[in-house]
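**Q** Need the 3D shape of this:
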Amino acid sequence: MVETIISLSVSLLAIFLLTGFLSNRRKEGSVSQRTDHFQLVAAIACLQSDQLNLEYRKSEGGQILFYSPEKQMDYSLKVSGDRLVMFGKKEGYMPLLFNLDSGKLSFCAPYLKMDLILNGVKYHEKIAFRSVESEE
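**A** As a prediction, this is how the structure comes out:
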């Protein structure tokens, strides 16, 4: 009788610890996905910001070229390694997304299409931009 109670107690303790562990693992995955989603929303907000007011110019060599009438400057957007990066023609660069498994950018007027995989989760985003004729 005592052995039965002890074995049941040990079994219940093992089940309790296992469910707690699995619950924490699920929460960690959920937090990671929320962080990735927040990072993606922030990148889109940057691309659509009124401070830049980006207009599509052209696509070349795996990158999308934009012009900012507000800054009077050209920008390029491309996937570089595990990051989505925006480069200024005269200035440095700004990483918009980190931890990309892969990414593909394309433009089909008037939409920038981003197919991204962040930490194993696929994201498909379309962002509308005005087009500007190239001055070249």
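
**Q** from here on, contacts and neighbour counts on C-alpha atoms
**A** OK.

**Q** tell me the centre residue of the protein?
**A** residue 40 (3.7 Å; Cα atoms, centre = their mean).

**Q** Correct me if wrong: it contacts residue 95.
**A** No. Applying Cα atoms under 8 Å, one finds residue 40 not in contact with residue 95, separated by 11.6 Å.

**Q** just to revisit the earlier point, next up, identify which helix or strand the residue nearest to the centre of the chain is on.
**A** In this assignment (DSSP states H and E), residue 40 forms part of helix 2-47.

**Q** In the helix or strand just after that helix, which residues are buried?
**A** Under the assignment DSSP H and E, the closest C-terminal helix or strand after helix 2-47 is strand 55-60. Going by neighbour count (16 or more other Cα atoms under 10 Å), the buried part of strand 55-60 is 55-59.

**Q** one more, for comparison:
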Amino acid sequence: MFEERGFDSVSVAEVAAAANVSKKTVFNYFAERECKEDLVLGAGKHHIVEPAAVVRERKPGQTPHGAMREYLLTALAERQPMTGLSDLPHVLRIQRLLSSTPALVARNLQYREESRRLLAEALVEEGPRRSPPC
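**A** Below you'll find the model as predicted:
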């Protein structure tokens, strides 16, 4: 429906009706702060916490930079959707919809900002880098 008529022209009530559920049921699947844009972008929302988790859960002796580098190189090699390299049809459809819908662009930017904030918190938890003893 979003592709056919445009994101802004479709209401959550219409999505619910097409799915044979109530509008309330649609939002029961989302956290209380989520919105219509999350019907499209919500599947990738788990990526928000990944960078911070990569830093916190890295191998002993691995630097935060090294852990993030490994994480991103793996994502690129696997052509994961978050890298923009995926050519899976459903991913391309979502990317086209996202690029043509200002509300989705704005929500995606909120996701990215939240991810940066969580990563910054994880890095601050690390404290200052210490030089090895002489």
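
**Q** Need the TM-score from the superposition.
**A** Put the two chains on top of each other and the TM-score (TM-score structural alignment, normalised by the length of structure 2) is 0.33; 71 aligned residues with a Cα RMSD of 4.5 Å.

**Q** residue contacts, the residue nearest to the centre of structure 1?
**A** Counting by Cα atoms under 8 Å, 6 or more residues apart in numbering, residue 40 of structure 1 touches residue 97.

**Q** That one and residue 26 of structure 1, how far apart?
**A** Computed as Cα to Cα, to the nearest Å, the residue 40 of structure 1 to residue 26 of structure 1 distance reads 21 Å.

**Q** Ok, residue 117 of structure 1 next?
**A** Applying Cα to Cα to residue 117 of structure 1 and residue 26 of structure 1 gives a distance of 20 Å.

**Q** Check residue 41 of structure 1 too.
**A** 23 Å.

**Q** Name the residue in residue 117 and residue 26 of structure 1 with the higher neighbour count.
**A** More neighbours surround residue 117 than the other of residue 117 of structure 1 and residue 26, with 18 against 10 (other Cα atoms under 10 Å).

**Q** Could you check how far that one is from residue 102 of structure 1?
**A** Going from residue 117 of structure 1 to residue 102 of structure 1 by Cα to Cα gives 5 Å.

**Q** next one: residue 32 of structure 1
**A** According to Cα to Cα, residue 32 of structure 1 and residue 102 of structure 1 sit 17 Å apart.

**Q** Among the two, which residue is more densely surrounded?
**A** Neighbour count, other Cα under 10 Å: between residue 32 of structure 1 and residue 102, residue 102 has more, with 18 against 13.

**Q** So the more buried one is in contact with residue 118, correct?
**A** Yes. When contacts are counted by Cα under 8 Å, residue 102 of structure 1 is listed as touching residue 118 (7.4 Å).

**Q** mind listing the helices for structure 2?
**A** Secondary structure of structure 2, counting by DSSP state H: helices at 2-5, 12-18, 23-28, 38-41, 50-56, 64-77, 89-99, 102-126.

**Q** What is the second one packed up against?
**A** Put plainly, it is helix 12-18 of structure 2. Packing partners of helix 12-18 of structure 2 (3 or more Cα pairs under 8 Å, 6 or more residues apart in numbering; DSSP states H and E): helix 23-28.

**Q** any residues touching the helix it packs on, and which ones?
**A** 12-13, 15-17, 34.

**Q** one more time with 7 Å, if that's ok
**A** Here helix 23-28 of structure 2 makes contact (Cα atoms under 7 Å, 6 or more residues apart in numbering) with 12-13, 16.

**Q** In ChimeraX, select just the buried ones from these.
**A** To isolate the buried members of these in ChimeraX, using 16+ other Cα under 10 Å:
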select :12,16
